[in-house]
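>>> Okay, sequence plus prediction incoming.
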Amino acid sequence: MATRRITQETFDAVQFESQGTEYSCTADYKNIMSSSNWLIALTLLCFLQVLELLRTSVATKTPVEDNLRSFSEQCSLGFAQRHLAAQKDAYPTILSCCQAALEDQNALSSALPALSALTDGQPDLLDAQGQDFLLNALNTHQDDPMVSGLVVRVVRHCCLKNDQNRQDLVKAGLLSVLTRAITQHKTHPDVVKEASAALRVMTFDDDVRVPFGHAHDHAKMIVLEHSGLKVIIDAAKAHPQNTSVLSELCATLSRLAVRNEFCQDIVDLGGLNFMMSLLADSLECQELVKQVLSALRAIAGNDDVKDAIVNAGGVDLIVLAMNRHMANAHVCEQVCATLSVLALRKPNNCKVIMENGGAQAVLQAMKTHPGEAGVQVTISLVLHNCHKLRMIILGIITVLNPVKVFQRNI
């Protein structure tokens, strides 16, 4: 079927009369209309109209709430819209709207979603003025959970894959603001999720432009200077039934267990007992199971914590989780990774793994996910760290002659 193109005559006839605005055929519009997809072209043109109307409202000091809402909706359609807005210098306009609304809670609630939408996937847009605004907004409206959550979401967008923004905001005191937000609004799930996710982003090393990031330093600062472990664990205990909040908090906790003593601190704060109960009560929730396993794997880097997990019945629950979600490659990968850490340098733990059906579960995962590299690699780690299990699986492989990659890995 031939590709349809909108003609210049058709475009010239579209005057957007419903908005009382008329557009001439500028070079920008000609470039857009050269697209082979006329529907995408019209969508981008409508987005440019919204941006122009917003600029007009700002210039004439007329209400901007409706135009900001339309801008946010258009940005949510896809990255093409957000990228086009950035190319057309939408950031200064949106930031000025946010700055003007700083003292007005209602106006700020309309402006912040637009800034959040624009910076999603475009963290480089944030400048020094934007950083100052974000911190001022968090401090000015620290008692408002809705505004706090909206600002923290912008912070998270601006810190993903941008190490410089992370460093600048951390130096300006962001970590203290985020941990305070979690503590102050502990009963508000949206704020807890956003602030926890933002803390986790501060521990990322995902900016390829930076040879040496500050992920480890930021994680230590969160724990040592801002009591991050206690803040996260206390928040988790406040939402025992909210699986989405608990998943976020467990994911963040796993990013903070970067030192041997931090792993033990999590146990001492009751984090291990909480995670054991959480795993036992939430075996049906795949995402939560995956994040709890990730946290257990992280704290098991401490040899004493390995024993604590095993003594608390962790191996039985971990194997049960894999049997329950055997069809899910991500869960199987996390289970095998956790078992491999528990078995490392711990012969007694290997024995417990064997006694709790570890060999059968690992073999079943091997057969269920032959094409999943992550599962295959983590299973090979389990076999490498657990001698008895390796001997059993090797014997079965010799008889059944399954995937050759495992004969190499073993």
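That came through fine.

>>> From now on I want contacts and neighbour counts done on CA atoms only, so please keep to that.
OK.

>>> Quick test: name the residue nearest the centre of this structure.
In the chain, the centroid-proximal residue (Cα atoms, centre = their mean) is residue 197; its distance is 5.9 Å.

>>> which residues does that one contact?
Contacts for residue 197 (Cα atoms under 8 Å, 6 or more residues apart in numbering) come out as 156, 248-249, 252.

>>> isn't residue 358 right next to residue 319, touching?
Yes: contact between residue 358 and residue 319 holds when scored by Cα atoms under 8 Å: they sit 6.3 Å apart.

>>> more crowded one of the two?
Shown here are residue 358 and residue 319; by other Cα atoms under 10 Å, residue 358 has more neighbours (25 against 22).

>>> just checking, residue 339 touches residue 382?
Yes: here residue 339 reaches residue 382: they are 6.3 Å apart, a contact under Cα under 8 Å.

>>> Show me which of the two is the more surrounded one.
More crowded of residue 339 and residue 382, by other Cα under 10 Å: residue 339, with 32 against 27.

>>> OK, contacts around residue 339?
Here residue 339 is in contact with 315, 318, 353, 382 (Cα under 8 Å, 6+ apart).

>>> ok, second structure coming up, stack it against the first:
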Amino acid sequence: MAKVISQETFDDVVKENVVEFAMSVQEAKEETVKQFEAQGINLANIIKDLSINEETGNPVLTETIEKLKTISAGDDVSSDQVPKLLEILSKECTASVPHRVMAAKLGAEEIISKIIDLALEKQEITDTSVIKTGLIAWNEVMNKQPDIFNDKSLFIIVQILNKNLGDEFILLCLQHLKHATLLHEINRQNIMSVGILSSLKPLLKTQNPEVLKETCSLLRNLILDDDIRIEFSKAHDHARAIAAEFLVELSHLLPIQMKDKNILSELLLTIAALTVRHEFCVQVEEAGGLKFIRDCMKEHSSSIRVSKEALKLMRALAGNDAVKNNILKDGMSKLLDEIINIHKANEPFARAALHCLSTITLRSKENSQLLFDAGIAETIVETMKLHPTSKIVQRNGAWAIRNMVSRSREQCPAFLSHDVEEILKQAMETYSDVQYDLKAALRDLGCEVQLKEEWTGVKNKIHIEN
């Protein structure tokens, strides 16, 4: 079994080489590594690239945290030294995840939160440099470490949000909450339980596009279901609560932000993520959502991202059959065909487009006919031809074909004339795990296909006669 040492032991030997033997920092590190490796010690758990103070031989990260700890223990953060120390801490934590883990083990999160809390307790906040640099450092320590987030952290972040110190501080708070919500269901539940939505809703009226973008991103983070440690999440409950508060206002922002492709994409993506119930589909439609989707697809037809997010929202709204029947009105079927033909060479877009078509045509002969008349059959087959190595494109294409022809058999010859049978059979040979979907499309097209009986029941060995 390989021998290991602690980070402290490694750092002490580096310090000894720097102070006692007057080595340079680089020489001291190299010599220390050679010493331990010669002894058969495994250094896989050691951070070898820590910045070292050339005078003291100590890691800069450790020294900085110790100085901040001493200052916070004295309950006085007015020193000009505090922002500089926080900036050094931020720089050290940007190096790597192990650096941030080490900072957290040294108590950086608790120290920073106390410093910010002390700064907020001042009756008049004239110099916000401590709060600003504190938030920046806090975010660096928190990045990919949501477990260190706690109730005190949440209280401080909400307090700063409600103080309205400016967009710069709002952005830092939103980023902090985003770090806390990734891969951590309990944090999401705690954040929702303190009524964070009331602090976020006024941000929809901001004139700062970055604030609006980060707000949308945080709303989506709050409805994630990515924590494998938790058996049942409250993602759907959170989505319902957020949708009830934000969905209509987000829909009304679409025409306002029509010129900004980045913000428009964020809004479309967020609305789609929140549209988790039938009544929410209706709310978006009544707020003019379908018209706005059509307008933004026309306005930004050359943008892959806007077009892709518009299709995702369209698919989400098609979850309501009544809304689905209105999607292709006013020439949308022809526009849809044109947009797909523009961007069909892009694989992520192709996946989203074919998935959207399969949802719009599901159990809807009218929509199938409208799209067929617009020439979508050739578009679907051509898109599948462009991505033979994408299993998802082939599967989604099979879904779209099956849903279109299942109630409209007269469309089959048009699909077959574009060699769709050959494409589907080739995909069957390549992707065995989606054979069922590919066979279903071939079957509904009237092609010869060998169906496998999955279950034949249990046959009794003893014949029972009456």
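Structure received. Keep in mind that this is a model prediction, so the values were computed, not measured.

>>> sorry, back to before: the contacts of residue 197 of the first structure in helices, which ones?
Secondary structure assignment by DSSP state H places 156, 248-249, 252 of the contacts of residue 197 of the first structure in helices.

>>> Greatest separation within those: which pair is it?
156 and 249 (15.2 Å; Cα to Cα).

>>> The two: which is more packed in?
For residue 156 of the first structure versus residue 249, the count of surrounding residues by other Cα under 10 Å is larger for residue 249: 26 against 23.

>>> Please look at the more buried one and residue 236 and confirm they touch.
Yes: between residue 249 of the first structure and residue 236 there is a contact under Cα under 8 Å: 6.5 Å.

>>> And the residue nearest to the centre of the first structure, what's its match in the second structure?
Superposed on the second structure with TM-score structural alignment, residue 197 of the first structure falls opposite residue 217.

>>> just residue 377 of the first structure next, same as before
When the second structure is aligned by TM-score structural alignment, residue 377 of the first structure is paired with residue 395.

>>> So which elements touch the host helix or strand of its match?
Secondary-structure assignment from DSSP states H and E places residue 395 of the second structure in helix 391-405. The contact analysis (3 or more Cα pairs under 8 Å, 6 or more residues apart in numbering; DSSP states H and E) places helix 391-405 of the second structure against helix 347-360, helix 365-373, helix 376-386, helix 420-430, helix 435-444.

>>> looking at these, which is buried most?
helix 347-360 (a mean of 23; mean count of other Cα atoms under 10 Å).

>>> quick one, that one and helix 376-386 angle?
140 degrees (axes from the mean of the first three to the mean of the last three Cα atoms, to 10 degrees).

>>> mean shift of helix 347-360 of the second structure relative to the first structure?
In the superposition against the first structure, helix 347-360 of the second structure averages 0.7 Å from its aligned positions (mean Cα distance after the TM-score superposition for the first structure).

>>> what range in the first structure matches that helix?
So in the first structure, the equivalent range for helix 347-360 of the second structure is 329-342, judged by TM-score structural alignment.

>>> OK, contacts around the counterpart of residue 265 of the first structure in the second structure?
In the second structure, the residue paired with residue 265 of the first structure is residue 283, using TM-score structural alignment. Residue 283 of the second structure sits next to 247-248 when contact means Cα under 8 Å, 6+ apart.

>>> No further queries at this time; thank you.
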